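Enquirer: Have a look at this prediction, sequence included:
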Amino acid sequence: MTMKEALQKAGESLTLVEHLKSCKRHEVQDTLSLNNARNMPSYKQNVAKRIRKVESFNIARQELIKEKRAHVKNLRKERDTINRINIQFAKFLRQSVIAPFNDVYADYLDHFIQEEKIKKAHNLSNYNDKVLKGLERVYLTKIESIKNAIGKDHSFEQLISPEDIEMLVQELYSLELYGAALKKANDIEISSENFAFLDKSNNGPMREKVGTMQSQKHYSSSSLF
């Protein structure tokens, strides 16, 4: 390169430098805005993806809350049903115990009274009147207690039949949440009772029953005084 060409190149460089010095500089915000504009499509995609993720989470949470509320509602409904049926069971057991059992017991005492009257008629001179009077006193007391129990028990206004109990049992079995578990528990209980009954049958239940009845008869006569 000749001297002339070198000087020409140097002059052009100086001219370019002077031109650059005279140019207005870009503001920093303009530069950042330009960078953001370049990244905006990717940024918008990420934001949209995050929004969809949050929306999906909220929908799933609302569905779960709705499901749990329905489950709690069913639990309360079944609890109320079980409580209502338990009350009916209690009434049935109470009427079964107070009315029929007490009637049988009254007949049982009446039978002993009649036996004692026969003994007295056959052996009037040697008969101990305390036995008969004691039986009659217990009999009258028992009859009075039966009347009082029935009079105070409002469940006797509408008696519950065994057929009603069977319908209530089936209603329990039909419960969505606990019906199957209740039926299984009852089946196990019935199987256990049947097994116990068979075991007693194999060990002479009649002999045991006769001995128990004799002991009860002796106790009933001797414990009056």
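Expert: Sure, I can see it. Keep in mind the model is a prediction, meaning the values are calculated, not measured.

Enquirer: C-alpha from now on. contacts and neighbour counts both.
Expert: Fine.

Enquirer: all helices of this structure, in order?
Expert: Under the criterion DSSP state H, helices of the chain are mapped to 3-22, 28-96, 102-122, 129-152, 162-173, 179-202, 205-222.

Enquirer: in this structure, which residue is closest to the centre?
Expert: The residue lying closest to the centre of the chain (Cα atoms, centre = their mean) is R79, at 5.5 Å.

Enquirer: Roughly how far does that residue sit from Y105?
Expert: As judged by Cα to Cα, to the nearest Å, R79 and Y105 stand 37 Å apart.

Enquirer: what sits against the residue nearest to the centre of the chain?
Expert: Contacts here follow Cα atoms under 8 Å, 6 or more residues apart in numbering; on that basis R79 touches nothing.

Enquirer: what's the distance between it and E144?
Expert: 39 Å.

Enquirer: Could you do L93 as well?
Expert: With Cα to Cα as the criterion, L93 and E144 are 21 Å apart.

Enquirer: Then K120?
Expert: For K120, the distance to E144 - Cα to Cα - is 26 Å.

Enquirer: Settle it for me: which of the two has more neighbours?
Expert: Ranked by neighbour count (other Cα atoms under 10 Å), K120 and E144 place K120 first, with 16 against 11.

Enquirer: Look up how far Y139 lies from that one.
Expert: Applying Cα to Cα, the value for K120 to Y139 is 18 Å.

Enquirer: Kindly report the same for K117.
Expert: In terms of Cα to Cα, K117 sits 14 Å off from Y139.

Enquirer: Not counting its neighbours along the chain, what's nearest Y139?
Expert: In this structure, Y139 finds its nearest non-sequential neighbour in L109, 6.1 Å apart by Cα to Cα, 6 or more residues apart in numbering.

Enquirer: What of T81?
Expert: Using Cα to Cα, 6+ apart, the nearest residue to T81 is L172, at 7.9 Å.

Enquirer: right, and the one you found touches K184 too?
Expert: No. In this structure, L172 is not within contact of K184 by Cα atoms under 8 Å, at 11.6 Å.

Enquirer: Look at those two and report which has more neighbours.
Expert: Using other Cα under 10 Å, the more surrounded residue of L172 and K184 is L172, with 20 against 12.

Enquirer: Report the contact partners of that one.
Expert: Per Cα under 8 Å, 6+ apart, neighbours of L172: 81-82, 179, 182.

Enquirer: returning to that earlier point: tell me how far the residue nearest to the centre of the chain lies from I85.
Expert: In terms of Cα to Cα, R79 sits 10 Å off from I85.

Enquirer: swap in K68?
Expert: 26 Å.

Enquirer: alright, now check it against this:
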Amino acid sequence: MSVKKIMKIIIILFFFSFILFIPGFFIPIKKVYVFGGFFESKKIMNKKIYAINSSELKKEIMKDESIKETKIIKFPYGILFIIIKKREPVAYYIENGILKCVEKNGFIFKTDEKNKRMKFLKGNKERIVEGIELMKILKNVDTIYLGRDGPITKLGNFEILWGYNGYREKLKIIEKIMKKFDESGIIDMRFKNNIFFIKEEKWLN
């Protein structure tokens, strides 16, 4: 096939594509499909699809702090796809009476949803990362208090002052102490080379 014939075919295809599809972008939005989350589509219905600024629409959607990212796909003849990826919280935190969730990287975001399986972090939010690290190894603890000197939790009859770092190794030591003593009290793991067991005292309410 000659180059001239190939060029003619390309021009014909381009012409029909223009006739069939380009006018479709001047049609008002008739259908909005939202995947992975919620968006009030009434805000953009009947606007010309070509006039929708994807960046501005993304900003509007991302005002919901529980949304991690979003993608906008425009189709001719008034069809718009909005694909939403939600954040994946591992714990929740209450600040000034407002429920917030926490991602595993320590990012805090406002939400109206609370998953019953999530742990409750309470106290100094500057220490949330330590709380999340401890949370990974504690299966049966629902609440972790974020203290000035590290996380504090309840395990059985004991309150544990965890300090910082080495939580997995500290847990092994704590389990041995718990087997040895029947009394309730505090196990203080805040100091590198010293472990303190204080009978009958309580820090948490």
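Expert: Received it, and whenever you're ready, just let me know what you need. Keep in mind that this is a model prediction, so the values were computed, not measured.

Enquirer: Got a TM-score for the two of them?
Expert: Here the TM-score for the pair of chains, by TM-score structural alignment, normalised by the length of the second structure, is 0.20; 61 aligned residues with a Cα RMSD of 4.8 Å.

Enquirer: between K117 and Y139 of the first structure, who's got more neighbours?
Expert: Y139 (20 against 16).

Enquirer: Show the contacting residues for that one.
Expert: 106, 109-110.

Enquirer: what's the answer for G179 of the first structure, then?
Expert: G179 of the first structure neighbours (Cα under 8 Å, 6+ apart): 172-173.

Enquirer: picking that back up, mind putting the contacts of Y139 of the first structure in JSON lines, distance to D129 of the first structure and neighbour count included?
Expert: What follows is the contacts of Y139 of the first structure, written out as JSON lines (distance: Cα to Cα, whole Å; neighbours: other Cα atoms under 10 Å):
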{"residue": "A106", "distance to D129 of the first structure": "20", "neighbour count": "18"}
{"residue": "L109", "distance to D129 of the first structure": "16", "neighbour count": "19"}
{"residue": "D110", "distance to D129 of the first structure": "16", "neighbour count": "17"}
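
Enquirer: So which of the residues you listed is the closest to P205 of the first structure?
Expert: Using Cα to Cα, L109 is the member of the contacts of Y139 of the first structure that lies nearest P205 of the first structure, at 25.0 Å.

Enquirer: Could you report the neighbour count for D129 of the first structure?
Expert: 12.

Enquirer: separation between it and D187 of the first structure?
Expert: 53 Å.

Enquirer: and what of Q95 of the first structure?
Expert: Computed as Cα to Cα, the Q95 of the first structure to D187 of the first structure distance reads 25 Å.

Enquirer: Settle it for me: which of the two has more neighbours?
Expert: Each of Q95 of the first structure and D187 has its neighbours counted (other Cα under 10 Å); Q95 has more, 19 against 12.

Enquirer: And that one, how far from K68 of the first structure?
Expert: From Q95 of the first structure over to K68 of the first structure (counting by Cα to Cα), the distance is 41 Å.

Enquirer: ditto for D80 of the first structure
Expert: Relative to K68 of the first structure, D80 of the first structure is positioned 18 Å away (Cα to Cα).

Enquirer: What sits closest to K122 of the second structure if chain neighbours are left out?
Expert: Using Cα to Cα, 6+ apart, the nearest residue to K122 of the second structure is Y145, at 4.7 Å.

Enquirer: Tally up the residues packed near that neighbour, please.
Expert: Neighbour number of Y145 of the second structure under other Cα under 10 Å is 21.

Enquirer: Make sure it is actually in contact with I152.
Expert: Yes. Y145 of the second structure is within contact range of I152, at 5.0 Å (criterion: Cα under 8 Å).

Enquirer: what sits in contact with each of those two?
Expert: Residues touching both Y145 of the second structure and I152 (Cα under 8 Å, 6+ apart): none.

Enquirer: Which SSE is immediately downstream of the longest helix anywhere in the second structure?
Expert: When the second structure is parsed with DSSP H, its longest helix is helix 3-21. Remark: after helix 3-21 of the second structure, the chain's next helix or strand is strand 31-35, criterion DSSP states H and E.

Enquirer: State the next helix or strand along the chain beyond that following strand.
Expert: Going down the chain from strand 31-35 of the second structure, the next helix or strand is helix 54-61, by DSSP H and E.

Enquirer: what angle do the following helix or strand past that next one and helix 3-21 make?
Expert: Following helix 54-61 of the second structure in sequence order, the next helix or strand is strand 67-75 (DSSP H and E). Between the axes of strand 67-75 of the second structure and helix 3-21, defined by axes from the mean of the first three to the mean of the last three Cα atoms, to 10 degrees, the angle is 110 degrees.

Enquirer: So which elements touch strand 67-75 of the second structure?
Expert: Secondary-structure packing of strand 67-75 of the second structure (3 or more Cα pairs under 8 Å, 6 or more residues apart in numbering; DSSP states H and E): helix 54-61, strand 79-86.

Enquirer: again, only this time at 6 Å
Expert: strand 79-86 (3 or more Cα pairs under 6 Å, 6 or more residues apart in numbering; DSSP states H and E).

Enquirer: Run through the neighbouring helices and strands of the strand it packs on.
Expert: By 3+ Cα pairs under 6 Å, 6+ apart, strand 79-86 of the second structure packs against strand 31-35, strand 67-75.

Enquirer: In the first one, which residues are buried?
Expert: Spelled out, it's strand 31-35 of the second structure. Going by neighbour count (16 or more other Cα atoms under 10 Å), the buried part of strand 31-35 of the second structure is 32, 34.

Enquirer: That one packs against which elements?
Expert: With contacts taken as 3+ Cα pairs under 6 Å, 6+ apart, strand 31-35 of the second structure sits against strand 79-86.

Enquirer: contacts for the strand it packs on?
Expert: 31-37, 66-74 (Cα atoms under 6 Å, 6 or more residues apart in numbering).
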